[in-house]
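Asks: coords please:
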Amino acid sequence: MNQLKRMQQKAAPWITGAFHTSPTGSLEALAGLIPVHLMLKKLATCAVYHVATLLDTHPLRSMMGKRLLKWAEPHTHSAALMTPAIFEPFVPEAHPGDWLLDRFVDRVHFDKRDPTQDRRPYLDELIMKARADPLTVLAATDGSVPQSNQYQAALAAIIYKGHRELKRTCYVSGRVTAPDVELNAIMCAVRLAVKQANCQHIMVFTDSIGSAHRAVDPSVHSGQAFSLSVCCTLQEWFEVDDLHRITFIYIPSALQWDIHGEAQKYVTDLKVRVGRCKTDNSIDTLCSRAAHSVLDLWSSTFQDPTY
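Replies: All right, here's what the predicted structure looks like:
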């Protein structure tokens, strides 16, 4: 521990370019370096959360206390650590060579248009052509994470063919991060779109292209269950017809564009408070909460005159 502290004290002047005689504590704060013991506390807490991603037969299981195991009975110490998320490291869809992108690389497409350019004219032309195609289904998705902890995150998915709305749904997703809820929305849209008759091409409009990439990634990550659902659904749909394909289109939220703007309005209308019962948490949410807790502790410690 002392060696780590000394190393960080030496790193702070190098990062800030200050003199070696400057006060160490203020330099570390200026360099964005929190004390080592707080950093280790954050890493240890996140490590406990990620135990949920391990198999039941993993050797690390034998090193964990019974109250920290994912099947432990809820109690005052473990309730905050629990997450209902299910992780499958060795699921068949995640085997090397069996990923959706390995088997159907020519059926899954991502919009490669430069996001820094003006997208509205491009998107207007794109949706005009898509609406003219009777075999194309459009799916607009959006997720909303409220700033207040009193409310749950929500997601929306709206399905269209041409100018006609076929289906819309909106529901809460618990306490999750923005990428988690966007991934959930994409999963919902895909499952609804493949059920539509006379559909060869699905176009998913989302403001989180990173979540779109995670949607077809079956490896272990926060929200893996949603990704596995997308992979299984698309695999079955692709096997039915060689012409079936899907395209993910990035829509900047600030545009409030066309059908995606409608999904944005739809999801913001749903406000559900966190109930008395335990609310679902994702792994990323728990880790984010641990990081913010450590930063708050560091902030209060740094402002203490005795520090």
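Asks: switch to C-alpha atoms for all contacts and neighbour counts from now on
Replies: Will do.
Asks: For the protein, just list every one of the helices.
Replies: Counting by DSSP state H, the chain has helices at residues 2-16, 24-30, 36-49, 100-103, 120-132, 178-193, 209-215, 224-240, 258-268, 283-303.
Asks: wait, which of the ones you listed is closest to residue 139?
Replies: Smallest distance to residue 139 across the helices of the chain (Cα to Cα): 6.0 Å, for helix 178-193.
Asks: Kindly calculate the angle that that closest one makes with helix 283-303.
Replies: Angle of helix 178-193 versus helix 283-303, following axes from the mean of the first three to the mean of the last three Cα atoms, to 10 degrees, is 160 degrees.
Asks: Show me what counts as buried in helix 178-193.
Replies: 178-190, 192-193 (16 or more other Cα atoms under 10 Å).
Asks: Repeat that for stretch 140-148.
Replies: For stretch 140-148, the neighbour count (16+ other Cα under 10 Å) marks 140, 141, 142, 143, 144, 145 as buried.
Asks: returning to that earlier point: which one of the helices of the chain lies nearest to residue 247?
Replies: Nearest to residue 247 among the helices of the chain is helix 209-215; the distance by Cα to Cα comes to 9.7 Å.
Asks: which residues touch the closest one?
Replies: With Cα atoms under 8 Å, 6 or more residues apart in numbering as the test, helix 209-215 has contacts from 179-180, 182-183, 186-187, 206, 226-228, 230-231, 248-250.
Asks: what two of these are the furthest from one another?
Replies: 228 and 250, at 21.6 Å, using Cα to Cα across those.
Asks: Name the residue in these two with the higher neighbour count.
Replies: Taking other Cα atoms under 10 Å, residue 228 and residue 250 do not tie; residue 228 has more neighbours (25 against 22).
Asks: For the comparison step, fold the sequence that follows:
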Amino acid sequence: HDKSEVFHFDRLHSKDNPPVDLGYAPYTGATPLKPKLYWRYLGFYFDRKLTFTEHVRYYSTKALSTVKAMKMLGSSTRGLRPVQKRILYRACVLPIVTYGFRLWYFAAAHCKGALHHLSTMQRSAALWITGAFCTSPTGGVEALASLPPINLLLRRLSERADYRFATLTPTHPVRAFLSRFNCGTIAPHPSLSIQTMSEPEIFRTSGTLFESDTNVLALTETLLPMNPLSQPGVRLMDHFADQVHFNDCKISCGDADKELKQRTKHLNKLRDKISENIGTYYAGTDASLPLSGRYQAIAVSILFSGGVKRWRARHVAGKVTAPDAELYAIRSAIVNATSCDDCMDIFIFTDSMASTCRAIDPSIHSRQGHLVAVCEALQTWFTRKDGQSITF
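Replies: Got it, this is the predicted structure:
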């Protein structure tokens, strides 16, 4: 029984923490089991009053130790640049600080002391990032280091967590604890649900769950776990698979230069052929990624009809991967081509066939917004007239 533990949760303000006689060895009257002051479970530190002061103290100390250890990586004259220091702090230290913050941070919580511990830690990090003097004001060095104050950071993360409740499915188990406005289709919990509490109990109780249940009602936008166009049976390829074509242009002869010439010749013939057709639009899309990570990717699309350039655009795609930038360019071309009234057929010329296959799949993955926009534009275009098609 060497792993036996006991912990008192006490509502009273008494500091009495009596040992417990379990009635069997080795925890008998002579050697009773001594209760712990703190209980660690899944990385969370619980105290007797559920104030989570030990949790904040432990993780703020751990974060401060991490910041002090990072100082060997650079100073104001050598080592890492300030931008790199900031990235390192946000990637390695902030996750430590914010771990389990929803236990102790909410609107009615008395957490001034906890915020002071975390602010002291972030001040040390801001001084290291900027190389400022130790007497510099906290707000100034945080602004120079582009670090939001700890209280504003936690408020932003808390609001995001609150609004994430709106994305839960109607049968998610967490909804069983919410009020009748947010419980969905699941039955409320018989004893722990907000619905089972009286109005005086709700008025006297505060916590993360109550705050989230109230803040979700302030949302004016409907958030769905899955976009309607990505549901099976409603997707683009479920209804218009015969109107979407892929031309892989598979030419293989062993010689790379000869293969490139044949591929170019094939595409030129295809372009000349479709440029003669009235109502046929063809577009070229491409993306450019910078060699340095300091700059953003560019997505370019150009639209032709009858050999005449009808539209051209360049978009800043942000710091994204090459496939995501390609999707942005494909989306731009398709949305603008389908908006033309005389468009009957669309041809998309691109150097990324993998991105074209992904563009018509609106399921949940990276850059789903581009995919949903493509599928929505194509579905509207296909239902407008018969005989329309798109070829990649």
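Asks: related to what we said a few turns ago, mind putting the buried residues of stretch 140-148 of the first structure in TSV, distance to residue 163 of the first structure included?
Replies: Shown next, in TSV, are these (distance: Cα to Cα, whole Å):
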residue	distance to residue 163 of the first structure
140	13
141	17
142	19
143	23
144	25
145	29
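Asks: Which one of these is nearest to residue 8 of the first structure?
Replies: Using Cα to Cα, residue 145 comes nearest to residue 8 of the first structure of these, at 35.3 Å.
Asks: separation between that closest one and residue 185 of the first structure?
Replies: As judged by Cα to Cα, to the nearest Å, residue 145 of the first structure and residue 185 of the first structure stand 12 Å apart.
Asks: Over to residue 195 of the first structure?
Replies: Computed as Cα to Cα, the residue 195 of the first structure to residue 185 of the first structure distance reads 16 Å.
Asks: And residue 208 of the first structure, by the same measure?
Replies: 10 Å.
Asks: Counterpart of residue 308 of the second structure over in the first structure?
Replies: Matched by TM-score structural alignment, residue 308 of the second structure corresponds to residue 164 in the first structure.
Asks: circling back to that earlier point, so which of the helices of the first structure comes closest to residue 113 of the first structure?
Replies: Here helix 120-132 is closest among those (Cα to Cα), at 8.8 Å.
Asks: Any buried residues in the closest one, and which?
Replies: Using 16+ other Cα under 10 Å as the test for burial, helix 120-132 of the first structure gives 123, 127, 130, 131.
Asks: That one maps to which residues in the second structure?
Replies: The aligned range for helix 120-132 of the first structure in the second structure is 264-276, by TM-score structural alignment.
Asks: Outside of the matching stretch itself, list whatever touches it.
Replies: Here stretch 264-276 of the second structure has contacts from 249, 280, 281, 282, 305, 306, 307, using Cα under 8 Å, 6+ apart.
Asks: among those, which ones are buried?
Replies: Looks like the contacts of stretch 264-276 of the second structure have 280, 281, 282, 305, 306 buried, using 16+ other Cα under 10 Å.
Asks: give the contact list for the spatially closest residue to the fourth one that is not a sequence neighbour.
Replies: This points to residue 305 of the second structure. Distances taken as Cα to Cα, 6 or more residues apart in numbering put residue 281 closest to residue 305 of the second structure, at 4.7 Å, once the chain neighbours are dropped. Applying Cα under 8 Å, 6+ apart, we find residue 281 of the second structure in contact with 275, 303, 304, 305, 306, 337, 343, 344, 345, 346, 347.
Asks: Relative to residue 39 of the second structure, which of these is nearest.
Replies: Lowest distance from residue 39 of the second structure to the contacts of residue 281 of the second structure (Cα to Cα) belongs to residue 337, with 62.3 Å.
Asks: if I look at the aligned partner of the closest one in the first structure, how far off is residue 127 of the first structure?
Replies: Counting by TM-score structural alignment, residue 337 of the second structure corresponds to residue 193 in the first structure. Separation of residue 193 of the first structure from residue 127 of the first structure (Cα to Cα): 16 Å.
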